[in-house]
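A.B. asks: I need the structure of the sequence given here:
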Amino acid sequence: MLVAAAVCPCPPLLVPDVAAGAAPELDAARTACSDALAVLAAARPDRLFVVGPAEGDTMERYAAGAVGDFRGFGVDLGVRLGHGGAARAEDRRLPASLAVGAWLLARVDWAGAPVEGLAVGVRLSPARCADAGRDLAAHADRVALLVMGDGSACRSLKAPGYLDDRAAGFDEAAARALGTADTAALAALDEHLAYELKAAGRAPWQVLAAAAEGAGLEGRLLHEDAPYGVGYFVAAWS
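C.D. replies: Presented below is the predicted three-dimensional model:
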């Protein structure tokens, strides 16, 4: 059963080594992420799953100890997903979203429940997201989720997806749903609109919505901003 969740944005720029001189611009988001992770720790879960977006319409599981890095962003910095066995050369490396999640956990010295990862494709259907969420929630008596994902990337002329007039409304609805733990509203987010707006958080948020069904969790929106024309939200459910 899901007992807590933290929702965080997943840009590699959240990692100061990647952001370099621009690092202070996301200090407030980093602080909010740490606050959300404190809610997870306080819930004392038996299992923690980090859920984040990846390419395509598939799902991939990552065991505790899976490794990733930020070399693709010009930084020789490696991360490990929780505490697990030694990674093998042939093991799949964490996608960027889960690597950011692993970095956030390391930043707060996560020493709680074992950690596993689930990457969900940005084109994954809402039905498959729902199935995944229910499956995660059934893994233990006390399950927590760290849900990585960004809002639209079309909030300004310089945004990755350029300016789209629909983006602000989409992000407003998403922020409201995340801040109130409104699972129905998250489940109802339009997958096609989300893809057009480059909102990578849609699929992970819908995994969360299904995992939280019947859990009676309450939500708090800890941070909301759109630097670089991308919607970033931090929320805590408990």
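A.B. asks: switch to C-alpha atoms for all contacts and neighbour counts from now on
C.D. replies: OK.
A.B. asks: which stretches of this protein form helices?
C.D. replies: Taking DSSP state H to define them, one finds helices in the chain at 16-19, 27-42, 96-107, 126-137, 167-180, 183-187, 191-196, 202-211.
A.B. asks: Tell me which of these sits most buried.
C.D. replies: Compared across the helices of the chain, helix 202-211 shows the largest average neighbour count, a mean of 30 (mean count of other CA atoms under 10 Å).
A.B. asks: Before we compare anything, build this one as well:
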Amino acid sequence: MISRLVVVPHPPLLVPELVAGAVSETEPVRSACLAAARELAAHASDWVAVGVDPSGPRVVEDVAGTFRGFGADVPVSLSDDASSVDDDLPLSVLVAAWLRERAGARSVRVHLVPPDLPTAECVALGERLAGSRALLVLGDGSHRHGEQAVGRPDERAEPFDEDVRTALATADTGALRAIDPALAAELGASGRAAWQVAAGVPGAWRCTRSAFLAPFGVGYHLAVWDSAI
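C.D. replies: Below you'll find the predicted structure:
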């Protein structure tokens, strides 16, 4: 049964080698993600993760890869005993592997879901993952915050991510299930499907750590949930 769940973003800026000119500027997001990952590793050495990618639904495990496609050849592995190499791993998988290595976990198995997966199917996957002990949930918020927005600025981005922040900070699975997939897509919030998988994991939860940061116009959510039972 999952008894600790960690939510983090998965931007390339987490990896210092990919942001040589902005390492200090991106350090708050990096430090927060590593702290959350270490809490997960302290709870369990083997993780299950959920990430979003158009290649889903599929499961990725026991492989090594590299961030070469994102600007620097930084090798990472999903387990201490990776049996193969895939040079075309999705970003969420690479970040899961990067966090695993730096947190000291033994392995992470990543379930990829497509960004348009309906809410009911996201919730159903969360229910099926309940047999694991530790879940890592990877997904970004809206990329339309302010003048630095990746897309054009959108005044709906702030209230959208505030609702997500509140839901994560209060471990409100009902509020996460209520996120509108169409609105999330319009705002570039790629984490919607992964968050709704988390909302499907059975159990009562309490949030022990949460944060929201929005450097460069993108919203990044972090949370640590522990079982309240």
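A.B. asks: if we can go back for a sec, now the helices of structure 1 in CSV, with distance to residue 4 of structure 1?
C.D. replies: What follows is the helices of structure 1, written out as CSV (distance: least, CA to CA, whole Å):
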stretch, distance to residue 4 of structure 1
helix 16-19, 27
helix 27-42, 6
helix 96-107, 15
helix 126-137, 11
helix 167-180, 13
helix 183-187, 14
helix 191-196, 25
helix 202-211, 10
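A.B. asks: Which among those is found nearest to residue 51 of structure 1?
C.D. replies: The closest of the helices of structure 1 to residue 51 of structure 1 is helix 202-211. By CA to CA, the value is 6.0 Å.
A.B. asks: rewinding a little: to residue 6 of structure 1, which of the helices of structure 1 lies closest?
C.D. replies: When the helices of structure 1 are compared by CA to CA, helix 27-42 sits nearest residue 6 of structure 1, at 5.2 Å.
A.B. asks: Of the helices of structure 1, give the one that comes closest to residue 118 of structure 1.
C.D. replies: Per CA to CA, nearest to residue 118 of structure 1 of the helices of structure 1: helix 96-107, 8.0 Å.
A.B. asks: My read is that residue 140 of structure 1 contacts residue 47, right?
C.D. replies: Yes. Using CA atoms under 8 Å, residue 140 of structure 1 is in contact with residue 47, at 6.7 Å.
A.B. asks: more neighbours, those two?
C.D. replies: Here residue 140 of structure 1 and residue 47 are compared on neighbour count by other CA atoms under 10 Å; more neighbours surround residue 47, at 20 against 14.
A.B. asks: what residue of structure 1 takes the place of residue 71 of structure 2?
C.D. replies: Alignment note (TM-score structural alignment): residue 71 of structure 2 maps to residue 74 of structure 1.
A.B. asks: Looks like its match contacts residue 18 (just checking).
C.D. replies: Yes. Contact criterion CA under 8 Å: residue 74 of structure 1 and residue 18 qualify, at 7.3 Å.
A.B. asks: If we go by neighbour counts, what in stretch 220-238 of structure 1 is buried?
C.D. replies: Burial within stretch 220-238 of structure 1, assessed by neighbour count using 16 or more other CA atoms under 10 Å, is assigned to 220-226, 229-238.
A.B. asks: Span of that stretch from start to end?
C.D. replies: End-to-end distance of stretch 220-238 of structure 1 (CA to CA, to the nearest Å): 9 Å.
A.B. asks: and if you look at stretch 106-123 of structure 2?
C.D. replies: Start-to-end, stretch 106-123 of structure 2 (CA to CA) is 27 Å.
A.B. asks: quick one: contacts of it?
C.D. replies: Residues from elsewhere that reach stretch 106-123 of structure 2 (CA atoms under 8 Å, 6 or more residues apart in numbering): 45-62, 78-80, 93, 96-97, 100, 177, 181, 190-194, 196-201.
A.B. asks: now do 7 Å
C.D. replies: 45-61, 78-80, 93, 97, 100, 177, 190, 193, 196-197, 199-200 (CA atoms under 7 Å, 6 or more residues apart in numbering).
A.B. asks: Quick test: name the residue nearest the centre of structure 2.
C.D. replies: By CA atoms, centre = their mean, structure 2 has its centre lying nearest to residue 138, at 1.1 Å.
A.B. asks: Now do it against residue 153 of structure 2, distance only.
C.D. replies: Between residue 138 of structure 2 and residue 153 of structure 2 the computed distance is 23 Å (CA to CA).
A.B. asks: now swap in residue 141 of structure 2 and tell me
C.D. replies: Between residue 141 of structure 2 and residue 153 of structure 2 the computed distance is 14 Å (CA to CA).
A.B. asks: Between these two, which is the more surrounded one?
C.D. replies: A side-by-side neighbour count of residue 141 of structure 2 and residue 153, using other CA under 10 Å, places residue 141 first with 28 against 17.
A.B. asks: Pull the contacting residues for the counterpart of the more buried one in structure 1.
C.D. replies: Aligned counterpart of residue 141 of structure 2 in structure 1: residue 151 (TM-score structural alignment). Counting by CA under 7 Å, 6+ apart, residue 151 of structure 1 makes contact with 171, 199-201, 230-232.
A.B. asks: Inside strands: which ones of those?
C.D. replies: Of the contacts of residue 151 of structure 1, the ones assigned to strands by DSSP state E are residue 232.
A.B. asks: Turn the contacts of residue 151 of structure 1 into TSV, including distance to residue 177 of structure 1.
C.D. replies: Formatted as TSV, those follow (distance: CA to CA, whole Å):
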residue	distance to residue 177 of structure 1
171	10
199	15
200	16
201	13
230	18
231	14
232	14
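A.B. asks: which of the contacts of residue 151 of structure 1 lies closest to residue 36 of structure 1?
C.D. replies: Using CA to CA, residue 232 is the member of the contacts of residue 151 of structure 1 that sits closest to residue 36 of structure 1, with 13.9 Å.
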